[in-house]
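Asks: Quick one: sequence plus predicted model below, questions after.
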Amino acid sequence: MAREFDQADLNEPSHRPSSLDEFIGQRGLCANLRVFVEAARTRGDALDHVLFHGPPGLGKTTLAQIVAREMGVGFCATSGPVIARPGDLAAILTNLKERDVLFIDEIHRLSKPVEEVLYPALDSRKLHLIVGKGPSARTLSIDLPPFTVIGATVRIDLPPFTLIGATTRSGLITNPLRERFGIPLRLLFYEVGELTEIVSRGARVLGVVLTVDGAREIARRSRGTPRVAGHLLRRVRDFAEVASDSAIDAHDADIALGRLGIDERGLDAMDRRYLSLIADNYGGGPVGVEAVAHTMNLTPDTLIDEVEPFLLRSELLIRTPRCRRLTVAGFDH
């Protein structure tokens, strides 16, 4: 399974944030999460189910790992597309220990049959599996704990556990599933100061001599996202090493980022192509995302998840459920 790259990936494994105190950014979220974790741990209960939602690369996976570590429990990670059948989910759930954390990335991509099996597991820690007959019969090749057979249904008791879901598309999560998360938490884009701290820490781990203004220049053009900051730090380091620079300052970072096609606002070639296409081909909009995606030879999901969030935050784009329209700043960029 592809793993989310966030601020943890700026560090070697032994230097990853291991607690909420070490995690940089998302201060309000972390403060509340700290209370919820401490309360559950004091009671000896499993933490309520958690939903992390927000743009990609902001630290959802790292926070899920930290929650498990601070709760002192096991951690199991998977993703929505991997859980293709109810039996796949059953195999995961029946291997959880008491109070373990199950992390499902891209949880909005769970199929309806899998979701329906998940509901009673979240509500009452029961796993209900229907044993069919004839052509519809299914064989479960999993080791089951003690279970009860009621008619054609196998009912399995599960230990208390915490589901942590992560999604970049919270609007695609069904209401029945959304309502089962007692702790919904939205991750926000990072401020430049927070990213500067993350980049500086990453540089120390990588053995890169980076000035404060150099770190800030990288942070300023990182789209508010630790994942992007990590990529840019490594590429700026490459340019500096080839140029035999002893220390990377803002000027060095600016030159390297310019060669990478990252402009002063942090926009890359794909962002600029997106804006230019809407401006030149559609007069600034309105235009549907499907039409733009087709012209750019990309999927609508790629534009919605990877391109549009930063353009919206930068007030270059207006998005409605049916169309996109450039702002004056977006038209002029």
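Replies: Nice, I can see it.

Asks: alpha carbons only for contacts and neighbour counts from here, please
Replies: Fine.

Asks: tally of neighbours for A137?
Replies: Number of residues near A137 (other Cα atoms under 10 Å) recorded here: 10.

Asks: A243 too?
Replies: Neighbours of A243 under the rule other Cα under 10 Å: 10.

Asks: for the one 5 residues further on, same thing?
Replies: For I248, the neighbour count with other Cα under 10 Å is 22.

Asks: wait, doesn't it sit right on R216?
Replies: No. Contact criterion Cα atoms under 8 Å: I248 and R216 do not qualify, at 11.2 Å.

Asks: Quick check: L185 is in a strand.
Replies: Yes. L185 sits within a strand when classified using DSSP: H, G, I helix; E, B strand; the rest coil.

Asks: and it, how many neighbours does it have?
Replies: Neighbour tally, L185, other Cα under 10 Å: 19.

Asks: Okay, one more to line up with it:
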Amino acid sequence: MSDDHASEPRAAEPEDYTSEQWDAALTAAEATELDRLVEEGIRPGKLDDVIGQTRVREQISLLLEGARRRGASPDHLLLSGPPGLGKTTLAMIVAAELGVAMRQTSGPAIERSGDLAAILTSLGPNEVLFIDEIHRIARPAEELLYTAMEDFRVDVIVGKGPGATAIPLELEPFTLVGATTRAGLLTGPLRDRFGFLGQLEFYNDAELEAIVTRSAGILDVAVDPAGAAEIAGRSRGTPRIANRLLRRVRDFAQVRADGVITAKVAGEALALYDVDELGLDRLDRAVLRALTGTFNGGPVGLSTIAVAVGEQPDTVEEVCEPFLVRAGLLARTPRGRVATAAAWHHLGLNPPNAEGLFGSGDA
């Protein structure tokens, strides 16, 4: 009986490659590595290279310079603010400015005190430990962190019950940089152990234009001032979004235009990716359309909106609402969410009268 698969071609193995295939494979690998290095290059490496956050940059500069002159490790730093404003970048810069290594982890990854103890005891002198989303760290690990931050010591419990013994382990001096998007969820004892508290603010359009122009130079894509302004105006005050939009506009410019990002090219590209002139995406507009169309402006409860747009309530609350509220398009009232007059106008609709706009709804 014949084998049905006998005549099927065999996938080429590396040893079967011709010299041309090897050259193509190496070229693709080099291009991938180059892309990675370019993307990393977008992230500033020094405080002087950071655009925006002037107040926080000056404060951190003084803190680091003071520590250098004393020959000691700087105080622990807590950076708070919405996602994408540069908390991780600043943590990397702190380590770079000190000339030491940085160890990085996140609050959700530290589930037990032993996990944190293993990280702390492996730190070298004056190294930086960066904990992202530090408000989500497990309580036993947080309590271990208290003595580590204050006394550079951890107490490891050996055994259980009445026979348990605490063995103190001395740590090398280190600097903890904590980042959080929910500063209100931090416990008082943990917050009080940070010597510096930095609140990062949203960026203005001029700062975002400068970021887009700088990133475009690193990505080797031509962008004129009007094109940079178009991208910046739709970036929701956030550098991470600005750089993401720039990459997508770059693709559009290289494939469907002459490679230069102008205001017209940027506008067409972002329209294709469902990002409107205020920076609202598909989900943002779906929330506003549900409020204005289905619920006549609200007020309406979060869970009801989530069902209407087919998303989880947490997604609507944490991803959409902050910007919609900041943009003046949505209001959170004790009775529920309400679409403002600006939201109606943005969708090209006429708002109802005040009574209709704040009609009944679930909280």
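Replies: Nice, I can see it. These numbers were taken from a predicted model, which means no experiment stands behind them.

Asks: To which residue of structure 2 is T78 of structure 1 aligned?
Replies: Using TM-score structural alignment, the partner of T78 of structure 1 in structure 2 is T105.

Asks: Name the SS class of the equivalent of G266 of structure 1 over in structure 2, please.
Replies: Matched to structure 2 by TM-score structural alignment, G266 of structure 1 sits across from G279. Secondary structure, three-state DSSP: G279 of structure 2 is coil.

Asks: picking up where we left off before, and the match of T78 of structure 1, that one's in a strand?
Replies: Yes. Judged by three-state DSSP, T105 of structure 2 forms part of a strand.

Asks: How about the contacts made by it?
Replies: Counting by Cα atoms under 8 Å, 6 or more residues apart in numbering, T105 of structure 2 touches 129-132.

Asks: how does it look with 7 Å?
Replies: Taking Cα atoms under 7 Å, 6 or more residues apart in numbering, we find T105 of structure 2 in contact with 130-132.

Asks: which among those gets closest to A331 of structure 2?
Replies: Set against A331 of structure 2, the nearest of the contacts of T105 of structure 2 by Cα to Cα is D132 (29.7 Å).

Asks: coming back round to it: put the buried members of the contacts of T105 of structure 2 into a ChimeraX selection.
Replies: Here is the ChimeraX command that selects the buried residues among these (16 or more other Cα atoms under 10 Å):
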select :130,131,132
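
Asks: mind listing the strands in the stretch 101-250 of structure 2 by residue range?
Replies: 102-106, 128-132, 153-158, 165-170, 175-180, 196-199, 222-223 (DSSP state E, counting those that start in this stretch).

Asks: would a markdown table of the ones you listed with distance to L26 of structure 2 be doable?
Replies: Shown next, in a markdown table, are the strands of the stretch 101-250 of structure 2 (distance: least, Cα to Cα, whole Å):
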| stretch | distance to L26 of structure 2 |
| --- | --- |
| strand 102-106 | 31 |
| strand 128-132 | 35 |
| strand 153-158 | 48 |
| strand 165-170 | 48 |
| strand 175-180 | 39 |
| strand 196-199 | 45 |
| strand 222-223 | 27 |
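
Asks: now for the ones you listed, which one comes closest to V325 of structure 2?
Replies: strand 196-199 (19.3 Å).
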